[in-house]
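> can't give you the sequence, but here's the structure:
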C-alpha cells in the first residue's frame, strides 16, 4: 500500500469514495489523475463500469500505465476540456466526477519543476511541460502592474505592489532564472519570522498564473451539470480559499458571483444540490499521517433527479 502512494498520497480517500456514491456499472471521471491513488480505489468498486482519468502532466501519463484494468482510460488533457475529450470516447453523460485540486507531492518534490521553495531549480511551475508560459517568463516579462495584480489576487499578499516593484527593479541588472534568484529579491520584503509562508504565497500566485488554474476551474465547473446524469455526484477537494470559493458558490447558486436565481414561484434555479452542508475536513489521524490534508476542504454535490 505504501508503495502505491510513493508518488502521491491521496487525501481523504474514503470520504471521496463515499461522496461519489459509486455504482458498479457507472461511468466516472477522475479529472486530476496525478499518481492514480483515487483512481485505483474507484476501479476496485467497478464491475461493468468505466473510469476516465484526466491529467495534462506527462509524469501522470507514465503513472497511468501502471493501471492495466480494462475499465480504465487515461486522457492526457486539461480538465477544462472535459466535455470535448469525453465526447471523443462517445461519452456524453457520467455518474460521478472527482477533482482533487492543487499539485501532487511528486510535482512538489521534483526540484526541476520549480514548484517548491525548498529546492533549487529553474523557475518553471508548468503542470503541462509542453506549455509555453513559465514562472521565469512571468517574473522577467510581466509589467509591474501585471505582477501587482497576480500577487494581490492569487497570492493575497498585503505588500503585492512592493513585491512587484522589487522584482522589476532586480531584473534590470540580470534576469531572474532560479528559485534562489527570486528568493533573494523577496527576502528584504518578507515579514520577519514568516518568510516561508510569504515565499509560498508568491509561488502559489505564480503557479496559478502559469497554469491558468482559476480560469480552468471555472470552465470545468460550468460543464459539470450538463455531463452528470440525474443523481450523479460532483466531488471537489481544494486546498486554499481561492479554489474553494468558486466551488462553494457554484454548488450554492450555479454561479460564481451573486445570489441564486429563482423562478416566478420562488423556486431556486440551480443545477446542483449540496450533499454536505459544510465542507468536509480531514480527521486528526489523517493529518498526522499526511500534513498536506490539514488545508483540504471537500465539497460534494448531486444533480437532482
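Done, it's in. Keep in mind that this is a model prediction, so the values were computed, not measured.

> for the rest of this, base every contact and every neighbour count on C-alpha atoms.
Fine.

> in a strand, that's where residue 98 is, yeah?
Yes: under DSSP: H, G, I helix; E, B strand; the rest coil, residue 98 falls within a strand.

> so it sits right up against residue 30, yeah?
Yes: contact criterion C-alpha atoms under 8 Å: residue 98 and residue 30 qualify, at 4.8 Å.

> show me where this protein has its helices.
Assignment of helices within the chain using DSSP state H yields the ranges 13-20, 37-43, 58-64, 82-88, 105-109, 135-141, 144-153, 160-171, 179-186, 195-211, 213-227, 241-253, 284-289.

> which stretch among these comes nearest residue 71?
Closest to residue 71 of the helices of the chain is helix 37-43 (C-alpha to C-alpha; 7.2 Å).

> for that closest one, packing partners?
Helix 37-43 sits against helix 13-20, strand 50-54, with contacts defined as 3 or more C-alpha pairs under 8 Å, 6 or more residues apart in numbering; DSSP states H and E.

> from the chain's centroid, how far away is it?
17 Å (C-alpha atoms, centre = their mean, to the nearest Å).

> can you list the neighbours in contact with the biggest strand by length in the chain?
The longest strand of the chain (DSSP state E) is strand 228-238. Outside of strand 228-238, the residues within contact range by C-alpha atoms under 8 Å, 6 or more residues apart in numbering are 16, 19-21, 93-102, 224, 244, 247, 296-305.

> tell me how far residue 212 lies from residue 56.
13 Å (C-alpha to C-alpha, to the nearest Å).

> ok, these two, which is more surrounded?
residue 56 (22 against 11; other C-alpha atoms under 10 Å).

> ok, the closest residue to that one other than its chain neighbours - contacts?
Distances taken as C-alpha to C-alpha, 6 or more residues apart in numbering place residue 77 nearest to residue 56, at 4.5 Å, with adjacent residues excluded. The contact partners of residue 77, taken as C-alpha under 8 Å, 6+ apart, are 54-56, 85.

> try it against this one:
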C-alpha cells in the first residue's frame, strides 16, 4: 500500500502504475519520471525496485526542491533536472542515459500547484491570475486575458476547455477589461458566472472549471509539450521498456490514445498471412483502453477521479 507523504500528497493510481512499470526494472536500469511533482510515484517506484535509479524531470523549481528532500534517502540513485517533459531527449543526453527501462508521465497539475493559492491555478480562492508551472517564465493567465482578442480567447476556451459558452465568456472578458484589467481569479469567476446562462451554472461542476483549464493549458503550452513528449519517450525506451501515462482530461488522453494506437499497430498491408519483422508494431499495449481508478481510491483521493491510465511496452528486438 502506497502511503501519503507528510505533505498529505497521495500519488494517483500508484499501485497500478508500479504493477505496470516494475517488471521492466526487475534487473535494475533507469526509471524516468517526466512529471516528478512532489515525488510520490518516484518514491514508490524506487522503494519497490531497489536496483533502479531515477531521472526526475519537472519544470517547477519549487516542486523539485520538495522532491529532492523527499527522495534524499535514495542517495545517488536519484538525478533531478529542471526541464519541460518534452525535453526528455536532451535531459537523457545530459544524464548519459540515452535508453531507459521505464517512463511515467503524470500529466496536469501537481498537488502543490493546486494547493498554493499564490500560484493562481484554483478558482476556489481569490488569487493572482498567474497559472505558470515555471514561475517567472512566460505569460501569465492575466496577460492572456488582458491582451488576446475576443476571437483568440474564444478559440482558447473552446479548444482547450471544451467550453460551449466560449464566445459569450470571451466577449464578456473583453468588455470588462476595458474598465479594468484582470488581476485576480475572483473577478474572472464573477465574469464567467455572469456570462453563461443561469441554468448552466449548476450543471457539470463549477462554471469556471473549463475556463481555468483552458487558460492553464494555453499559458504552459501543455498540449504542444505532450505532442513532443510522446514520440521522444517511445524512442527513448530500450527493448522491454515500458511507458505509462496518466491523463486527466479528454484532450490529453486523446493524444496519448492516438500515439499509443499508432505505436502498437503493424504497418504491413492488410491480408498478409505473415507480417514481416520490419512491419511489426514496435510496441504492445499493456492496458485495454484507458484504465480508471477504483471507486475506493477516488473517494480517498478526489484528485484521482478523472485519471485515465494507459501503458505500452517496447517489443524485444524492435527498433
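Arrived safely. Nothing here was measured: the structure is a model prediction, and the numbers come from that model.

> and the TM-score between them?
Aligned and superposed, the two chains score 0.93 in TM-score terms (TM-score structural alignment, normalised by the length of the first structure); 301 aligned residues with a C-alpha RMSD of 1.9 Å.

> returning to that earlier point: for the helices and strands packed on helix 37-43 of the first structure, which one ends up most surrounded?
Highest mean neighbour count of these: strand 50-54, a mean of 24 (counted as mean count of other C-alpha atoms under 10 Å).

> ok, residues contacting that one?
In contact with strand 50-54 of the first structure (C-alpha under 8 Å, 6+ apart) are residues 25-33, 39, 42-43, 71-79.

> now do stretch 280-300 of the second structure
Contacts for stretch 280-300 of the second structure (C-alpha under 8 Å, 6+ apart): 13, 20, 260, 263-268, 304-315, 318-319.

> same question, stretch 192-202 of the second structure
Contacts for stretch 192-202 of the second structure (C-alpha under 8 Å, 6+ apart): 165, 168-169, 172, 207-208.

> what do you get if the cut-off is 10 Å, keeping everything else the same?
With C-alpha atoms under 10 Å, 6 or more residues apart in numbering as the test, stretch 192-202 of the second structure has contacts from 164-173, 186-189, 206-209, 211.

> now swap in stretch 41-48 of the second structure and tell me
1-3, 5, 10-15, 17-19, 21-22, 25-26, 31-33, 35-36, 39, 49, 52-56, 67, 70-74, 77-78, 104, 106.

> so which of the helices and strands packed on helix 37-43 of the first structure comes closest to residue 152 of the first structure?
Of these, nearest to residue 152 of the first structure by C-alpha to C-alpha is strand 50-54, at 30.3 Å.

> what is the burial count for residue 62 of the second structure?
Residue 62 of the second structure is flanked by 17 other residues according to other C-alpha under 10 Å.

> scratch that, residue 205 of the second structure
Using other C-alpha under 10 Å, residue 205 of the second structure has 10 neighbouring residues.

> follow-up on the earlier one: reformat the helices and strands packed on helix 37-43 of the first structure as TSV; add distance to residue 147 of the first structure.
Output for these, formatted as TSV (distance: least, C-alpha to C-alpha, whole Å):
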stretch	distance to residue 147 of the first structure
helix 13-20	36
strand 50-54	31
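
> quick one: which of these is nearest residue 134 of the first structure?
The minimum distance between residue 134 of the first structure and these falls on strand 50-54, with 21.8 Å, by C-alpha to C-alpha.

> sorry, back to before: let me have the helices of the first structure in CSV, extended by distance to residue 234 of the first structure.
Formatted as CSV, the helices of the first structure follow (distance: least, C-alpha to C-alpha, whole Å):
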stretch, distance to residue 234 of the first structure
helix 13-20, 7
helix 37-43, 14
helix 58-64, 22
helix 82-88, 14
helix 105-109, 23
helix 135-141, 31
helix 144-153, 27
helix 160-171, 35
helix 179-186, 37
helix 195-211, 23
helix 213-227, 8
helix 241-253, 9
helix 284-289, 23
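
> nearest to residue 267 of the first structure, out of the ones you listed?
Between residue 267 of the first structure and these, the tightest spacing by C-alpha to C-alpha is seen for helix 241-253, at 12.1 Å.

> list the buried ones in the closest one?
By 16 or more other C-alpha atoms under 10 Å, the buried positions in helix 241-253 of the first structure come out as 243-244, 246-253.

> likewise for stretch 150-161 of the second structure?
Going by 16+ other C-alpha under 10 Å, stretch 150-161 of the second structure has these buried residues: 150, 153-158, 160-161.

> in the first structure, what stretch matches stretch 129-149 of the second structure?
Mapped onto the first structure using TM-score structural alignment, stretch 129-149 of the second structure spans residues 123-143.

> can you pull the buried residues of that stretch?
Residues of stretch 123-143 of the first structure classed as buried: 123-128, 133-140 (neighbour count, 16+ other C-alpha under 10 Å).

> and that stretch, how far apart are its ends?
17 Å.

> swap in stretch 173-182 of the first structure?
Note: stretch 173-182 of the first structure ends 13 Å apart using C-alpha to C-alpha.

> which residue range of the second structure does it align onto?
Aligning stretch 173-182 of the first structure against the second structure (TM-score structural alignment) gives residues 179-188.

> list of residues touching that stretch?
120-130, 140-147, 169, 172-174, 176-177, 191-194, 208, 211-212.

> hmm, try it at 6 Å
Stretch 179-188 of the second structure has contacts (C-alpha atoms under 6 Å, 6 or more residues apart in numbering) with 126-129, 142, 146.

> and these as TSV, adding distance to residue 245 of the second structure?
Output for those, formatted as TSV (distance: C-alpha to C-alpha, whole Å):
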residue	distance to residue 245 of the second structure
126	32
127	30
128	30
129	28
142	30
146	34
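
> widest-spaced pair of those?
Greatest spacing in those, by C-alpha to C-alpha: 126 and 146 (17.7 Å).

> please report how far the nearest residue to residue 17 of the second structure once chain neighbours are set aside lies from residue 35 of the second structure.
Spatial nearest neighbour of residue 17 of the second structure, chain neighbours left out: residue 244 (7.3 Å); criterion: C-alpha to C-alpha, 6+ apart. Between residue 244 of the second structure and residue 35 of the second structure the distance is 12 Å, computed by C-alpha to C-alpha.

> check residue 314 of the second structure too.
Here residue 314 of the second structure is placed at a distance of 21 Å from residue 35 of the second structure (C-alpha to C-alpha).

> residue 221 of the first structure -> the second structure?
Under TM-score structural alignment, residue 221 of the first structure pairs with residue 230 in the second structure.
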